[in-house]
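Student: got a structure for you, letters missing:
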């Protein structure tokens, strides 16, 4: 499912970015084509002006010079001296040249009226476009050059085949298309990689959710199996009373275990959904620690542990917390310390008041076997057990996950470190 989602997401991202790239390249191509056309027009006008200046100053010009001007400018040059056409070997076939010349002078006659030709005293020039005999578009310019004071004149016309603009546009369009294809291929690879990075947290969350559901199902299956077996045994007619009481106690213990597991699962699910909230009120942390110490002292003696309470000598300022949720958090840490350490070892509930720089913190330290460095980053995961072979039914691996969620709700940080001399210390550090 994630692979298909990644492919679809990559394709959508590629399509959108490729569309933007196509638009940008299209605008760039259009701008470059306009610039190229404008440059060609400016060069044509510059060549025509230079040619007119040379013809206006020269008394005579040779056919070779005229042919060289055609080759240099890439245009066709036509001349009329007092209305008589001047022919010379040009750069194009004579038949095509004659047909184009006829069309050109006809078009120029509309721009330069014949009745004004002999009376013009200054140079006149016009530009226009025609379709040649081969249906090719031509850019044309014509100029009337007065020669002397007797009404003599010279008509100069220059025609340029503008099909090179279309060829240039097609060539650059193909280049831009190739650039777009290459860019799209790069974007596809990049989007596929980005989609993988973007979906990695989701994929990890789904994997953890599946593992969470599988582990929860397994944990719930065990007490249900015990309860079912006990009920089947109680259905026997000749079962002794002592044996019946044993099955009832076993069923009650498993039901209590299921209730605790269900409460933890609901708390974690509410936290994941953002529906878990706390009622923050001023709480005296020293008073809270004393209450917890009084509650767990009998349990510590019963399990063979020494429970100590360490409080600062000076008064401790109140903190904003949910007293019940905070008790639940610290109770998890105290239960773990008492149940995961051997009898005869000490457990300490320590309150460290924050000074000007240090924040307030509450720690639970034990002198048990400690936690390996490789496991310290994993112990807060749900259903995680440092020893996979452990089959203790009283612990399903949710306690520290619940504690971390409760710490997060208070804006606090829950950390684990080594106790000097051996053991583990869990510290809840509150924000300043």
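Tutor: Received the coordinates, thanks. It should be emphasised that the depicted structure is a prediction, and the values quoted were computed from it without experimental measurement.
Student: Could you use CA atoms for every contact and neighbour count after this?
Tutor: Will do.
Student: what's residue 336 in contact with, if anything?
Tutor: The neighbours of residue 336, taking C-alpha atoms under 8 Å, 6 or more residues apart in numbering as the test, come to nothing; the list is empty.
Student: For the residue sitting furthest away from the middle of the chain, which three-state class applies?
Tutor: No residue in the chain has its C-alpha farther from the mean C-alpha position than residue 150, which lies at 80.0 Å (C-alpha atoms, centre = their mean). At residue 150, secondary structure determined by DSSP: H, G, I helix; E, B strand; the rest coil is coil.
Student: quick one: it and residue 144, what's the gap?
Tutor: Taking C-alpha to C-alpha, to the nearest Å as the criterion, residue 150 is separated from residue 144 by 15 Å.
Student: again with residue 174
Tutor: Separation of residue 174 from residue 144 (C-alpha to C-alpha) stands at 42 Å.
Student: who's more crowded, those two?
Tutor: Set side by side, residue 174 and residue 144 give different neighbour counts by other C-alpha atoms under 10 Å, the larger being at residue 144 (24 against 12).
Student: Just say helix, strand or coil for that one.
Tutor: Under three-state DSSP, residue 144 falls in the strand class.
Student: Tell me who's in contact with it.
Tutor: 112, 117, 123, 124, 125, 153, 154, 155, 156.
Student: hmm, try it at 7 Å
Tutor: Residues in contact with residue 144 (C-alpha atoms under 7 Å, 6 or more residues apart in numbering) are 123, 124, 125, 153, 154, 155, 156.
Student: can you tell me how far the second one sits from residue 53?
Tutor: In this structure, residue 124 and residue 53 are 12 Å apart, going by C-alpha to C-alpha.
Student: putting a second one here so we can go through both:
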């Protein structure tokens, strides 16, 4: 599937870029060809001006000079004095047997185009754009100007178009080569870009497959216990099996709830954000987990800054679910006699809610992996209540409200989890005594609140 997607992306990219490249190359060739023709025409007009100027002011022009002039510029020069052709064998590039027929054809074309030398003292008239003589093609100009003795000198200057055609052919070959070379480079670039574009899809499919496999593995255990216990109950052997069914059913319900939470978070199905007071969240989390920590022989502390924390935007239940996941994780990994700390502070326009413990901590290489689904920092743990979804769910929920959940190291070497939430720009911070009036007694002015 990924290969097919990448191939289709490459073909689409190559087709679109090929069309743009083809239009660019055609436009470039047409512009270059126009410039080439303009340059050739300007050069031809320069040769005509040089020749006519020399003929007017220097009646004695040698045949050798005319021959060199013709050969160097691929020109053919024909002169008539008083209507009679002047004897000139011409350059060697144009065979002599062709010169007579070419001269007659060029003169007839010039007169057919309206050239009349007697109309005015000096006149130019273009011969047909293309004059063919066997395999040769010419571009010509006719000119006539008076002489001092009252006569007329007629001039036909023809330019061979073969060099121009060769230059245009070479220009077309260069643009064609450029098109194919650039097309190949763009195709390779498209393949690379399609690979980059398909990488998130490939990773998403891989994570989806891993997620389905892990979820199936987690659900298989409770289902096996429920099935076997139900079979034994059907045979009249109830005993502890009813308790097993109830316990595993609750565990499956918690797992399904976490899966639904993950699915809702990925679909951005977040409840609407409302102002939430972080101090209240910390106190409620303390009240919920203080009995749990006392039962496990742990000490729970909650420390709040002297001034009230600014409100954040979010859903109170979702934010409490994040803190519950962090505290549950801390309870699971902190040994008896340890301490779990809740704290809050403001840093760079964000509210930081932190949960620290005195457990073994999280190695630096695993501080991102623990947020992967069904990952456990200690694979050997047999605690069925924790199946590796608490922290991924917490991170997904934090992202719904623009927050970040990170793992670090506490001062005493344990784990430190930080929930960073943005502070809205427009806010009015209530007084602490008004804020916690309905929540019961607070932790005191900056003093930690501890489980006893």
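Tutor: Yes, it's here. What you are looking at is a predicted structure, and each value in this text was computed from that prediction instead of being measured.
Student: Of the contacts of residue 144 of structure 1, select the buried ones using a ChimeraX command.
Tutor: Taking 16 or more other C-alpha atoms under 10 Å as the burial criterion, the selection of buried members of those in ChimeraX is written as:
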select :125,153,154,155,156
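Student: ok, the contacts of residue 144 of structure 1 vs residue 382 of structure 1, which is closest?
Tutor: Sorting these by how near they are to residue 382 of structure 1, with C-alpha to C-alpha, puts residue 125 at the top with 89.4 Å.
Student: Number of residues surrounding the corresponding residue of structure 1 for residue 255 of structure 2?
Tutor: With TM-score structural alignment as the criterion, the equivalent of residue 255 of structure 2 in structure 1 is residue 261. The tally of other residues near residue 261 of structure 1 (other C-alpha under 10 Å) stands at 21.
Student: helix/strand/coil for residue 261 of structure 1?
Tutor: Here residue 261 of structure 1 takes the helix state, with states given by three-state DSSP.
Student: before we move on, what about residue 416 of structure 2?
Tutor: Under the three-state scheme (three-state DSSP), residue 416 of structure 2 adopts strand.
Student: In this structure it contacts residue 410, no?
Tutor: Yes. Contact criterion C-alpha atoms under 7 Å: residue 416 of structure 2 and residue 410 qualify, at 4.9 Å.
Student: Need the residues touching each of these two.
Tutor: By C-alpha under 7 Å, 6+ apart, residue 416 of structure 2 and residue 410 have these common neighbours: residue 356.
Student: superposed on structure 1, where does the helix or strand encompassing residue 198 of structure 2 end up, distance-wise?
Tutor: In this structure, residue 198 of structure 2 is located in helix 162-234 according to DSSP states H and E. Once fitted to structure 1, helix 162-234 of structure 2 is off its aligned match by 1.4 Å on average (mean C-alpha distance after the TM-score superposition for structure 1).
Student: list the helices and strands that helix packs on?
Tutor: Identification of packing neighbours for helix 162-234 of structure 2 by 3 or more C-alpha pairs under 7 Å, 6 or more residues apart in numbering; DSSP states H and E yields helix 2-57, helix 241-266.
Student: Identify all contacting residues around stretch 271-278 of structure 2.
Tutor: Counting by C-alpha under 7 Å, 6+ apart, stretch 271-278 of structure 2 makes contact with 309, 310, 311, 312, 313, 314, 315, 316, all of which sit outside it.
Student: what's the burial count for the first one?
Tutor: A count of nearby residues for residue 309 of structure 2, using other C-alpha under 10 Å, gives 23.
Student: for the fourth one, same thing?
Tutor: When counting by other C-alpha under 10 Å, one arrives at 22 neighbours for residue 312 of structure 2.
Student: which one in structure 1 is aligned with it?
Tutor: With TM-score structural alignment as the criterion, residue 312 of structure 2 pairs with residue 319.
Student: Can you give me the separation between its match and residue 30 of structure 1?
Tutor: 67 Å.
Student: Residue 428 of structure 1: which element?
Tutor: strand 424-429.
Student: so where is that strand in structure 2?
Tutor: Under TM-score structural alignment, the match for strand 424-429 of structure 1 in structure 2 covers residues 415-420.
Student: hang on, the earlier thing: quickly check the contacts of residue 144 of structure 1 for the two that are furthest apart.
Tutor: Comparing every pair within those by C-alpha to C-alpha identifies 125 and 153 as the most remote, at 13.0 Å.
Student: Specify the local secondary structure of residue 76 of structure 2.
Tutor: Relying on three-state DSSP, one would call residue 76 of structure 2 strand.
Student: secondary structure class for the closest residue to it other than its chain neighbours?
Tutor: For residue 76 of structure 2, ignoring the flanking residues on the chain, the nearest one in space by C-alpha to C-alpha, 6 or more residues apart in numbering is residue 158 at 5.0 Å. At residue 158 of structure 2, secondary structure determined by three-state DSSP is strand.
Student: Count the residues that sit near residue 158 of structure 2.
Tutor: Here the neighbour count serves as a burial measure; for residue 158 of structure 2 (other C-alpha under 10 Å) it reads 25.
Student: before we move on, what about residue 29 of structure 1?
Tutor: 17.
Student: any idea how far it is from residue 185 of structure 1?
Tutor: Residue 29 of structure 1 sits 20 Å away from residue 185 of structure 1, taking C-alpha to C-alpha as the criterion.
Student: Likewise for residue 375 of structure 1?
Tutor: Taking C-alpha to C-alpha as the measure, residue 375 of structure 1 and residue 185 of structure 1 are separated by 44 Å.
Student: Residue 387 of structure 1 - that's part of a strand, no?
Tutor: No. Secondary structure assignment (three-state DSSP) places residue 387 of structure 1 in coil, not in a strand.
Student: Aligned to it, what sits in structure 2?
Tutor: Using TM-score structural alignment as the criterion, residue 387 of structure 1 maps onto residue 378 of structure 2.
Student: So that match versus residue 362 of structure 2, what's the distance?
Tutor: Computed as C-alpha to C-alpha, the residue 378 of structure 2 to residue 362 of structure 2 distance reads 10 Å.
Student: helices or strands up against the host helix or strand of residue 393 of structure 2?
Tutor: Residue 393 of structure 2 belongs to helix 390-400 when elements are defined using DSSP H and E. The criterion is 3+ C-alpha pairs under 7 Å, 6+ apart, and the helices and strands that helix 390-400 of structure 2 contacts are helix 241-266, helix 316-333, strand 404-409.
Student: can you tell me which of those comes nearest to residue 299 of structure 2?
Tutor: Of all these, helix 316-333 comes closest under C-alpha to C-alpha, at 10.1 Å.
Student: buried residues in that closest one?
Tutor: Along helix 316-333 of structure 2, these residues count as buried under the neighbour rule (16+ other C-alpha under 10 Å): 316, 318-331, 333.
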